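K.L.:
All I have is the shape, not the residue letters:
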């Protein structure tokens, strides 16, 4: 049975749902369509500052015009293991070169409390956390990183 017929959203659909909710939640984030820039989801239209709703790592404020890539991962996957963030190398390099940031979101698959944790991290810092890139014939070079490598599990697993 496919995901479409089982009623379970695909990882891409879940990611897009979380992305839209995050952009709606923060007024200084503006959606960027893939036709304009396929390497990030949003840009800041004004200063983005830390709050109870958004924890920052390594930077005190993000200025207007900053590229923001939103990465979403489930708190727990169906097998019980922690979810992972998925990075495409070409997209990551473009974000690093532009001085962009990642906005990481851990979400519950039920969407009852969709955003268990959020953390904003400069792409250059994430570059140091990626242990290696995976090359597979016929696929883009990519990396996966458990959300617990970036976000304190106590923030999610309460």
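P.N.:
Nice, thanks for sending it over. This is a predicted model, so every value here is computed, not measured.
K.L.:
contacts and neighbour counts: CA atoms only from here.
P.N.:
Will do.
K.L.:
Run through the strands of this protein in chain order.
P.N.:
Per DSSP state E, the chain carries strands over the ranges 29-31, 42-44, 55-56, 67-74, 84-88, 101-107, 117-122, 142-146.
K.L.:
Could I get these in JSON lines, plus columns for distance to residue 18?
P.N.:
Listed next are the strands of the chain as JSON lines, based on distance: least, C-alpha to C-alpha, whole Å:
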{"stretch": "strand 29-31", "distance to residue 18": "13"}
{"stretch": "strand 42-44", "distance to residue 18": "13"}
{"stretch": "strand 55-56", "distance to residue 18": "17"}
{"stretch": "strand 67-74", "distance to residue 18": "7"}
{"stretch": "strand 84-88", "distance to residue 18": "13"}
{"stretch": "strand 101-107", "distance to residue 18": "8"}
{"stretch": "strand 117-122", "distance to residue 18": "11"}
{"stretch": "strand 142-146", "distance to residue 18": "18"}
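K.L.:
Take this one as well and set it beside the first:
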């Protein structure tokens, strides 16, 4: 079964970030207990903010920090709606409990090139304006637009 285009684009953005950020490595899919881990990236050495990778509310990602990668396109359809990040409630709660972080990326919709990224503590994401949606046959989820994480200038000026 092939992956949805948005899932493939997200995996490419994650791989790009792992290559670009010294100290990021792909996390194993499962922990020692065999359970799926709620994050994609682990810091194998300290990572500091930079012009290309600003942080919100934290000065450094220490070795061992756990990071969940989320990406979206600047716009998602012909009507040019802003891209949204899809958060799963169970995963988000696990990230908060672990003191983990999100790595939010915004992609060019035509090339999937990452044009802006930012690291945000999972606890800070809890305070954003969004609701959890319970849909039959799906895990409870929420959506946030990239404008809740980035100033427009951070994305549109690149």
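P.N.:
Right, received. Where do you want to start? The structure presented is a predicted model; accordingly, all values stated were derived computationally and were not measured.
K.L.:
How alike are these chains, TM-score-wise?
P.N.:
The TM-score (TM-score structural alignment, normalised by the length of the first structure) is 0.90; 150 aligned residues with a C-alpha RMSD of 1.4 Å.
K.L.:
just to revisit the earlier point, identify whichever of the strands of the first structure lies nearest to residue 13 of the first structure.
P.N.:
Across those, residue 13 of the first structure has its closest neighbour in strand 67-74 (10.8 Å, C-alpha to C-alpha).
K.L.:
by contact count, what packs against that closest one?
P.N.:
Helices and strands touching strand 67-74 of the first structure, as assessed by 3 or more C-alpha pairs under 8 Å, 6 or more residues apart in numbering; DSSP states H and E, comprise helix 11-25, strand 42-44, strand 84-88, strand 101-107.
K.L.:
Could you single out the most deeply buried of the ones you listed?
P.N.:
The highest mean neighbour count among those, using mean count of other C-alpha atoms under 10 Å, belongs to strand 101-107: a mean of 25.
K.L.:
so how far does it sit from its counterpart in the second structure?
P.N.:
Once the two models are superposed, strand 101-107 of the first structure sits on average 0.4 Å from its counterpart in the second structure (mean C-alpha distance after the TM-score superposition for the first structure).
K.L.:
Just the residues contacting that strand, thanks.
P.N.:
By C-alpha atoms under 8 Å, 6 or more residues apart in numbering, the list of residues contacting strand 101-107 of the first structure from outside reads 18, 66-75, 95, 113-123, 147, 156.
K.L.:
Which members of these are classed as buried?
P.N.:
Using 16 or more other C-alpha atoms under 10 Å as the burial test, the contacts of strand 101-107 of the first structure include 18, 66-75, 95, 114-123, 147, 156 as buried.
K.L.:
Surely residue 26 of the second structure is in contact with residue 17?
P.N.:
No: counting by C-alpha atoms under 8 Å, residue 17 is not a contact partner of residue 26 of the second structure; they are 9.8 Å apart.
K.L.:
Which residue comes closest to the residue nearest the centre of the second structure once chain neighbours are left out?
P.N.:
In the second structure, the C-alpha nearest the mean C-alpha coordinate belongs to residue 70, at 2.3 Å (C-alpha atoms, centre = their mean). Once flanking residues are discounted, residue 70 of the second structure sits nearest to residue 104: 5.0 Å by C-alpha to C-alpha, 6 or more residues apart in numbering.
K.L.:
Kindly report the same for residue 39 of the first structure.
P.N.:
Among residues not flanking residue 39 of the first structure along the chain, residue 91 sits closest, at 4.7 Å (C-alpha to C-alpha, 6+ apart).
K.L.:
Name all residues that make contact with the one you found.
P.N.:
With contact set as C-alpha under 8 Å, 6+ apart, residue 91 of the first structure has these partners: 38, 39, 40.
K.L.:
same deal with residue 58 of the second structure?
P.N.:
Residues counted as contacts of residue 58 of the second structure (C-alpha under 8 Å, 6+ apart) are 120, 121.
K.L.:
Can you give me the distance of it to residue 100 of the second structure?
P.N.:
Separation of residue 58 of the second structure from residue 100 of the second structure (C-alpha to C-alpha, to the nearest Å): 11 Å.
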